[in-house]
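1. Got a sequence here, can you build the structure:
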Amino acid sequence: MTDITTGTLRVASWRASRLPRRGALGRALVYGLAVLVALFSLRYVLGLPPVPDGIALNRFRLFWLVLHASAASIALLLGGIQFSVALRVRRLGVHRWIGRVYVVTCLIGAISGLVLAIGTSAGPIAGLGFGGLAVAWLVTNALGWQRARAREFASHRRWMMRSWALTLAAVTLRIYMPLFEVLGVPELLGYRVIAFLCWLPNLAIAEALLARERHRATNRPALVRIW
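-> Below you'll find the predicted structure:
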């Protein structure tokens, strides 16, 4: 019995030791993609092509596009850093200031994104999808900021995970667009689908991760008592 128990504990320990590594690799991959997309999106700020035809000739929409791209790019560069435990423990002041900049850029990105979604040349369906993303982005960041100010840090972290999932819509959008093109999906249809697909699955994954965390937290005391 002792050997079996010891063996089980060794297997559990072996698996547990690899979970953080897998998680770290996954976070590094996601953040690497976020950085690449952020740098690519900065072309709007620098006035580099290509710029969508429906926006290039419209100074009003071009202004909002540059504002949106600038804010979203900064959010992409900063968001992934905030989940570093080392940063929160050793440099809490830095974490807070980065968080403030992240939230402000997300709010600017959400508002400018909502303006762009209204009257998009892709039609009302795409406008509804991207508009929903903008509203969800606005709400998650506002609630995350409010929870931090109220010192409800566990709730703050959950809302910021949802916010980061929505920020990553910029990454998933750029994954789906060439994929749909390869699959031969008509451009307008694909764009309308991607308007929802770029963020709803991200949010669902964030909720699944949060549910797994709650499940582990609930079962942890029982596991400790058995050991």
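
2. alpha carbons only for contacts and neighbour counts from here, please
-> Noted.

3. Give me the packing partners of the longest helix along the chain, helices and strands only.
-> If you go by DSSP state H, the chain has its longest helix at helix 2-41. Using 3 or more C-alpha pairs under 8 Å, 6 or more residues apart in numbering; DSSP states H and E, the elements in contact with helix 2-41 are helix 59-79, helix 169-182.

4. and the shortest one with helix 2-41, angle?
-> Looking back up the chat, that one is helix 169-182. Interaxial angle of helix 169-182 relative to helix 2-41 (axes from the mean of the first three to the mean of the last three C-alpha atoms, to 10 degrees): 80 degrees.

5. And for the longest one?
-> Here the directions of helix 59-79 and helix 2-41 differ by 150 degrees (the same axes, to 10 degrees).

6. For the helix or strand just after helix 59-79, which outside residues touch it?
-> Using DSSP states H and E, the helix or strand that follows helix 59-79 in sequence is helix 85-90. With contact meaning C-alpha atoms under 8 Å, 6 or more residues apart in numbering, helix 85-90 is reached by 82, 94-95.

7. Mark which of the residues you listed are buried, thanks.
-> Buried members of the contacts of helix 85-90, counted by 16 or more other C-alpha atoms under 10 Å: 82, 95.

8. Another for comparison:
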Amino acid sequence: MFLVSVGFIVYTSMPYLDRETAPLMPHEGFSPYYSLLMAHIVFGSVALLLSILQVWPWLRHRYPAVHRWGGRGYVVSTMVAGTLGLVIVPFAPPVGKVGVTVATVLWMAFTVMGYIRIRQGRRAEHRRFMLYAFAMVMNNLWGSLVILIGTALALQIDANYYLETIRWIGWVINLMLVQWWLNRTADRPVR
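-> Reported below is the predicted structural model:
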């Protein structure tokens, strides 16, 4: 999963490295747009990679200090990436804007709640909220994959419906899978 995520980050970020050829949304009158977008991409990428390390049981059990420090890095990178995402989302196309905004707010809320719960020593609730946050950050990977598949298959679907669906389906399915997993593993002790 880590390697797939690195591939995803490289593939989706490369077009934005050159400001002159980057596929930017219209942002007239908002000069910091490109800088904020790049910071969003960098911090979002860090959050994505750290989230994978955070859910790796071997690392959590073998090196709890690495898990704790990685978790702090994840929280900071999520808050920065999410805030920047909310600042630049007004420049996104109208189709899917609500889905992106809801996903970003939920991602940040789940992350904050997970952090609060671990500070309170409530590990089971910490696990639940952080798995929800993991589902939200993995939404980005799903969305890009669905776009690639749809483009490759040349589906005859109205682009507006397709893009709107992509902005919702990834994180909704991810949350359903996480809830199924939590229900399935509810009897296991939290270490």
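
9. do you know which of the helices and strands packed on helix 2-41 of the first structure lies nearest residue 116 of the first structure?
-> Closest approach to residue 116 of the first structure among these is made by helix 59-79 (6.7 Å; C-alpha to C-alpha).

10. Over in the second structure, find the residue span the closest one aligns onto.
-> Helix 59-79 of the first structure corresponds to residues 31-51 of the second structure when matched by TM-score structural alignment.

11. for stretch 94-107 of the first structure, same thing?
-> So stretch 94-107 of the first structure is aligned with residues 66-79, judged by TM-score structural alignment.

12. what's the burial count for residue 61 of the first structure?
-> Counted with other C-alpha atoms under 10 Å, the neighbours of residue 61 of the first structure add up to 18.

13. what's near enough to touch the closest residue to it other than its chain neighbours?
-> In space, and not counting its chain neighbours, residue 61 of the first structure is closest to residue 55: 5.7 Å by C-alpha to C-alpha, 6 or more residues apart in numbering. Neighbouring residues of residue 55 of the first structure by C-alpha under 8 Å, 6+ apart: 61-62, 65.

14. where's residue 161 of the first structure relative to residue 92 of the first structure, distance?
-> In this view, residue 161 of the first structure and residue 92 of the first structure are 18 Å apart by C-alpha to C-alpha, to the nearest Å.

15. picking up where we left off before, tell me the helix or strand right after the longest helix of the first structure.
-> Following helix 2-41 of the first structure toward the C-terminus (DSSP H and E): helix 43-46.

16. what's the average distance of that following helix to the second structure?
-> By mean C-alpha distance after the TM-score superposition for the first structure, the fitted helix 43-46 of the first structure averages 4.7 Å away from its aligned residues in the second structure.

17. tell me what that helix is packed against?
-> Using 3+ C-alpha pairs under 8 Å, 6+ apart, helix 43-46 of the first structure sits against helix 59-79.

18. Buried residues in the helix it packs on, which are they?
-> Across helix 59-79 of the first structure, burial judged by 16+ other C-alpha under 10 Å covers 61-62, 64-79.

19. In three-state terms, how would the spatially closest residue to residue 93 of the second structure that is not a sequence neighbour be classified?
-> In this structure, residue 93 of the second structure finds its nearest non-sequential neighbour in residue 25, 7.6 Å apart by C-alpha to C-alpha, 6+ apart. Classification of residue 25 of the second structure by DSSP: H, G, I helix; E, B strand; the rest coil places it in coil.

20. Residue 25 of the second structure against residue 89, yeah?
-> No: taking contacts as C-alpha atoms under 8 Å, residue 25 of the second structure lies outside contact range of residue 89: 9.8 Å.

21. Now the helix or strand hosting residue 83 of the second structure on the first structure. Mean distance?
-> Assigned by DSSP H and E, residue 83 of the second structure falls within helix 64-88. Mean deviation of helix 64-88 of the second structure relative to the first structure after superposition (mean C-alpha distance after the TM-score superposition for the first structure): 1.2 Å.

22. helices or strands up against that helix?
-> Helices and strands touching helix 64-88 of the second structure, by 3+ C-alpha pairs under 8 Å, 6+ apart, are helix 33-54, helix 57-62, helix 97-119.

23. Throw these into JSON lines and include distance to residue 146 of the second structure, thanks.
-> Formatted as JSON lines, those follow (distance: least, C-alpha to C-alpha, whole Å):
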{"stretch": "helix 33-54", "distance to residue 146 of the second structure": "18"}
{"stretch": "helix 57-62", "distance to residue 146 of the second structure": "28"}
{"stretch": "helix 97-119", "distance to residue 146 of the second structure": "15"}
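
24. nearest to residue 156 of the second structure, of those helices?
-> Closest of these to residue 156 of the second structure is helix 97-119, at 22.3 Å (criterion: C-alpha to C-alpha).

25. just checking, residue 85 of the second structure touches residue 40?
-> Yes: the pair residue 85 of the second structure / residue 40 is scored as a contact, 6.2 Å apart, by C-alpha under 8 Å.

26. that older thread, residues of the helix holding residue 83 of the second structure that come out buried?
-> Neighbour-count burial for helix 64-88 of the second structure [16+ other C-alpha under 10 Å]: 67, 70-71, 73-86, 88.

27. likewise stretch 38-52 of the first structure?
-> 38-39, 41-44.

28. what distance separates the start and the end of that stretch?
-> By C-alpha to C-alpha, the extent of stretch 38-52 of the first structure from end to end equals 17 Å.
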